[in-house]
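Visitor: Let me see the structure of the following:
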Amino acid sequence: MRRSILRAAALAAVMATGLPAEAQPQPGPRREAIRIGILSDLSGSFADVAGPGSIVAAQLAAEDFGGRAADLPVQIVSGDHQNRADTGSAIARRWFDTEGVDAIIDLPNSAVALAVGEVARNANRVALPTAAVSSRLSGDLCSPNLVHYSLDTWSMSNVPSRALVQQGGATWFYVTADYAFGHDLEKQSADAVTRAGGRIVGSVRHPLGTTDFSAVLLQAQASRAAVVALANSQADFINSMKQASEFGLVRRGQRVVGLAVYISDIVSLGLEATQGAVVVGNWYWDLNDGTRSFGRRFAERMGGRMPTDLQANVYAAVTHYLKAVAALGSSTDGRAVVARMKATPTEDMIFGRGEIRPDGRRISPVYVFQVKAPADSANRYDVYSLLREVPLAEAYRPIAQGGCPLVQGGGG
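Guide: Just a heads-up that it's a prediction; the model follows:
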């Protein structure tokens, strides 16, 4: 109920800015504005980590850019894909074909992002996944119309998996969300574990939105694996993590590790339950003056909630997209806009400088954080201590290993 109340408050805060959460642009002249669509999960399992907060982040970026690009006003519209690839694809086609949307951003749920990426490619518009994490987005399914902003499953799995094997976690069991994101996260982690000398002893998959993990966790417990890896996220991660604690997996000597953990998860579970956990991310609101300034502005519109790294990605994506459109003087050719984005170093107030590789992979710093003990936290969102910045060569999959046809000479 608390999460539902927070979501309702967040949606009310978005509407208070003057833009309806479910904005429906009317068909009209295609170039009356630069229209950016935030296609998200506004009420389901990803609403806390993306959702209404992603709309706010896009609004802040458009405002900071001056509200115009290529001599046209910038409009932010939004839609709810309801974690269904067919629903997301239908909205994307309608936006591109009849409602003058130039770019679609956010896209939590990798199955939805992969489907919308193909729609953008066929329509020659732009897709900027800032919340989907499948490594295929810059791998075999890369596109000249797409830039992948969020950390992917390669980074999220390789960095902690190698470290845990080196710390003695020789055997692994996976609890995996049964869709593209979970499958990819498990595979990338398992490959990293094997390369590091570890061994996979089993895995089990569960549907998105599972509430009862008892049967799944009994299998994990019976495996006697040193590490039980949760290859899921958001509500699924929170529920499985809580129930793993209730089942006493840690008390019996197993280490339970989340491979896709966000600040909203830590806040929901509480520091008492998560202190000492190691988390990999590409952004945190308390890193520097720029991140703190953005965090405060965001929180003012979100009822005091600090942004997640996925919501910060939206700000960066909108900013860099608008720079490319302004430089070209047009948003009509999606491939040309993405090519300009790749040719121009990324730079903004909250991520600093970075780049976009030919495969569409956005490169920015990656950090390893440790969750604070309750006594060390100054407020509800003061949850991380920085352990180290990961060298970029370790943080991202080598471009030659991704299988992207844009890199291998396949063209568009």
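
Visitor: going forward, measure contacts and count neighbours with C-alpha atoms only.
Guide: Fine.

Visitor: Could you measure from the residue nearest to the spatial centre of the chain over to Gln311?
Guide: Note on the chain: the residue nearest the mean C-alpha position is Ala131, at 2.5 Å, using C-alpha atoms, centre = their mean. From Ala131 across to Gln311, the span is 8 Å (C-alpha to C-alpha, to the nearest Å).

Visitor: and if you look at Val383?
Guide: In terms of C-alpha to C-alpha, Val383 sits 17 Å off from Gln311.

Visitor: now swap in Met349 and tell me
Guide: 14 Å.

Visitor: which neighbours do Ala131 and Gln311 share?
Guide: Ala50 (C-alpha atoms under 8 Å, 6 or more residues apart in numbering).

Visitor: higher neighbour count, Val383 and Gln311?
Guide: Gln311 (27 against 24; other C-alpha atoms under 10 Å).

Visitor: Which residue, other than its chain neighbours, is closest to Gly44?
Guide: Leaving aside its chain neighbours, Gly44 sits nearest to Gln82 (6.9 Å; criterion: C-alpha to C-alpha, 6 or more residues apart in numbering).

Visitor: what about the one you found, neighbour count?
Guide: The burial count for Gln82: 21, using other C-alpha under 10 Å.

Visitor: Could you do the one 10 residues further on as well?
Guide: The criterion is other C-alpha under 10 Å. On that basis, Ala92 has 27 neighbouring residues.

Visitor: who's in contact with the helix or strand it falls within?
Guide: Applying DSSP states H and E as the criterion places Ala92 in helix 85-98. With C-alpha under 8 Å, 6+ apart as the test, helix 85-98 has contacts from 27, 37, 39, 79-82, 101-102, 104, 111-113, 115-116, 119-120, 123, 125.

Visitor: One more, so I can put them side by side:
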Amino acid sequence: MRFHTHAVLLIILLLPGIARAEIPENKIKLGFLDDASALYEHRTPRSAEVAMEMAIEDFGARHAYLDVESHKDNTARPDNEPGMVRDWLDKEHIDAVIDVAASAAALPISDMLRQHNRIFVVVNLVGLGFSGSHCSPTTLRWGASPAALSSSLVSVLHQDGARRWFFISADQPLDQAVERTARAAITGLGGEVVGSINPPLGTGDFSHDLMQAMSQKPDVVAIGETGKDLQTLLRQAMRSGVASGPKMAGLYVQQQDVAGMLRDAQGLYLATPFYANRNDASRDFARRFTHRMVAAGPTEIDAEVYSATLALLNAMDAVRSVDGDKIMSALRKAAIPDPLLGTVTVRADGVAAHSIYVVRVKRPDQSLKPNDDYEPVSTVAAAQAFTGPGQPGCPAGPSR
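Guide: I've put the predicted structure just below:
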């Protein structure tokens, strides 16, 4: 009888639901916040939400014993995001939060999740503030930083002979920060910034700015604009003939910014962590995503959200816990073979480092199928793209 009892206990311990009892009720709760502001509405706020849903479904297909529940809100504003996350933690017992749209809300949310020993995954550009004393041991910076993108772009164009740069960057903190990282990369390589202009957000006429840029005879006009302003500037640059002179380079461009306007965006250089036509895995993801979004292809942020969600869930499953410190330790242990970004290594400071791809927007006659907007120019290795300190002295850990 004793033998049979031990055998039954062994069988019970091997059952998935019991073996992973450290995850309460075998349920993982993820929170997701996104930006629905008018300037970026062409990107469709729901797109990143769909990417997260796809990752949850793909994970669930291989881990049926775990139930993943998502809490979403795409009406993100700096004044309501921290309160929303606090309610999620106190009332819904959320296990991780993926992304926020507002930079002003990111640091308090990061600290809040650190105190609860829960993971905060940063994908969007709010990652600008997470270094040095602001580094958190439970914040995972999965999105490619402006420094990684701009330094990769500058490096590749410098190798191609670009020495003189002129900036047109929106008069906004985020755009100015992106420009500063590019300036540092240019001067570090011995290049020269010959001018800069900062039009206000929502500018409808960039003709004066473009003429001022041309007067300085730059090798590159670097554009620190996003969304509708980027599209307006590219359209006016092409139709005025400016785009046929110096190289045009976008400091932070999403594929959906240029999709459908290849005639005006053709020839634009940019750096990206993902593009849809890079390999079979990215093409399959883009095909499935496009089917879900009814013809809209994935942006780079969408791919990063999918990638981060999948990596997070796999780590939770591996350690059988939702504790942030355990999850971060698991993520750092070995390189992650990511289907969309390539090999990802999580550094000691929580930065997910991977290759960056410098591409050029195709001419309309070169784009032969949906999501086929970029031609590859160069691949920048993770060690070159993600420079800076790997151990910036994060706080010791969760407070509870």
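
Visitor: TM value for the aligned chains?
Guide: Comparison of the two superposed chains (TM-score structural alignment, normalised by the length of the second structure) gives a TM-score of 0.82, and 374 aligned residues with a C-alpha RMSD of 3.0 Å.

Visitor: residues in contact with the residue nearest to the centre of the first structure?
Guide: Here Ala131 of the first structure is in contact with 50, 106-109, 149-150, 310-311, 313 (criterion: C-alpha under 8 Å, 6+ apart).

Visitor: of these, which stay in contact in the second structure?
Guide: Of the contacts of Ala131 of the first structure, the ones still in contact in the second structure (both residues aligned by TM-score structural alignment, their matches' C-alpha atoms under 8 Å) are 106-108, 150, 310.

Visitor: Narrow those to those in helices?
Guide: Among those, the members falling in helices are Leu310 (criterion: DSSP state H).

Visitor: Now, the kept ones among the contacts of Ala131 of the first structure that are in strands?
Guide: Of those, the ones assigned to strands by DSSP state E are Asp106.

Visitor: Is the residue nearest to Leu269 of the first structure when sequence neighbours are not counted in a helix, a strand, or coil?
Guide: Closest residue in space to Leu269 of the first structure, ignoring its immediate chain neighbours: Ile238 at 6.8 Å, by C-alpha to C-alpha, 6+ apart. What DSSP: H, G, I helix; E, B strand; the rest coil gives for Ile238 of the first structure is helix.

Visitor: Tell me the residue in the second structure aligned with Ile238 of the first structure.
Guide: Aligned counterpart of Ile238 of the first structure in the second structure: Gln231 (TM-score structural alignment).

Visitor: for stretch 286-297 of the first structure, which positions count as buried?
Guide: 286, 291-292, 294-297 (16 or more other C-alpha atoms under 10 Å).

Visitor: can you check stretch 102-118 of the second structure too?
Guide: 102-107, 109-114, 116-118.

Visitor: closest to Phe59 of the second structure among the residues you listed?
Guide: Taking C-alpha to C-alpha as the measure, Phe59 of the second structure lies nearest Arg118 of these, at 19.9 Å.

Visitor: The buried residues of stretch 286-297 of the first structure in helices, which ones?
Guide: 291-292, 294-297.

Visitor: Do a quick rundown of the helices in the stretch 301-400 of the second structure.
Guide: Assigned by DSSP state H, counting those that start in this stretch, the stretch 301-400 of the second structure shows helices spanning 324-333, 382-385.

Visitor: Deepest-packed of these, please.
Guide: helix 324-333 (a mean of 20; mean count of other C-alpha atoms under 10 Å).

Visitor: Average offset of that helix relative to the first structure?
Guide: Following the fit onto the first structure, the mean deviation recorded for helix 324-333 of the second structure is 2.6 Å by mean C-alpha distance after the TM-score superposition for the first structure.

Visitor: whereabouts in the first structure does that helix align?
Guide: So helix 324-333 of the second structure sits over residues 334-343 in the first structure, by TM-score structural alignment.

Visitor: Run a quick neighbour tally on Thr345 of the second structure.
Guide: Thr345 of the second structure has 21 nearby residues by other C-alpha under 10 Å.

Visitor: now the counterpart of it in the first structure: how far from Pro365 of the first structure?
Guide: Counting by TM-score structural alignment, Thr345 of the second structure corresponds to Glu355 in the first structure. To Pro365 of the first structure, Glu355 of the first structure is 11 Å away according to C-alpha to C-alpha.

Visitor: ok, now Ala103 of the first structure?
Guide: Counting by C-alpha to C-alpha - Ala103 of the first structure and Pro365 of the first structure are separated by 25 Å.

Visitor: The two - which one has more neighbours?
Guide: Each of Ala103 of the first structure and Pro365 has its neighbours counted (other C-alpha under 10 Å); Ala103 has more, 26 against 17.

Visitor: what separates the counterpart of the more buried one in the second structure from Ala330 of the second structure, distance-wise?
Guide: Counting by TM-score structural alignment, Ala103 of the first structure lines up with Ala96 in the second structure. Here Ala96 of the second structure is placed at a distance of 15 Å from Ala330 of the second structure (C-alpha to C-alpha).

Visitor: again, but for Ser307 of the second structure
Guide: From Ser307 of the second structure to Ala330 of the second structure the distance is 16 Å (C-alpha to C-alpha).

Visitor: number of nearby residues for the aligned partner of Val220 of the second structure in the first structure?
Guide: When the first structure is aligned by TM-score structural alignment, Val220 of the second structure is paired with Val227. The local packing of Val227 of the first structure (other C-alpha under 10 Å) involves 27 other residues.

Visitor: Quick one: residues contacting Val227 of the first structure.
Guide: Per C-alpha under 8 Å, 6+ apart, neighbours of Val227 of the first structure: 169-173, 254-257.

Visitor: go with 7 Å
Guide: 169, 171-173, 254-256 (C-alpha atoms under 7 Å, 6 or more residues apart in numbering).

Visitor: just to revisit the earlier point, map the residue nearest to the centre of the first structure across to the second structure for me.
Guide: Ala131 of the first structure maps onto Asn124 in the second structure, by TM-score structural alignment.

Visitor: Thanks a lot, catch you later.
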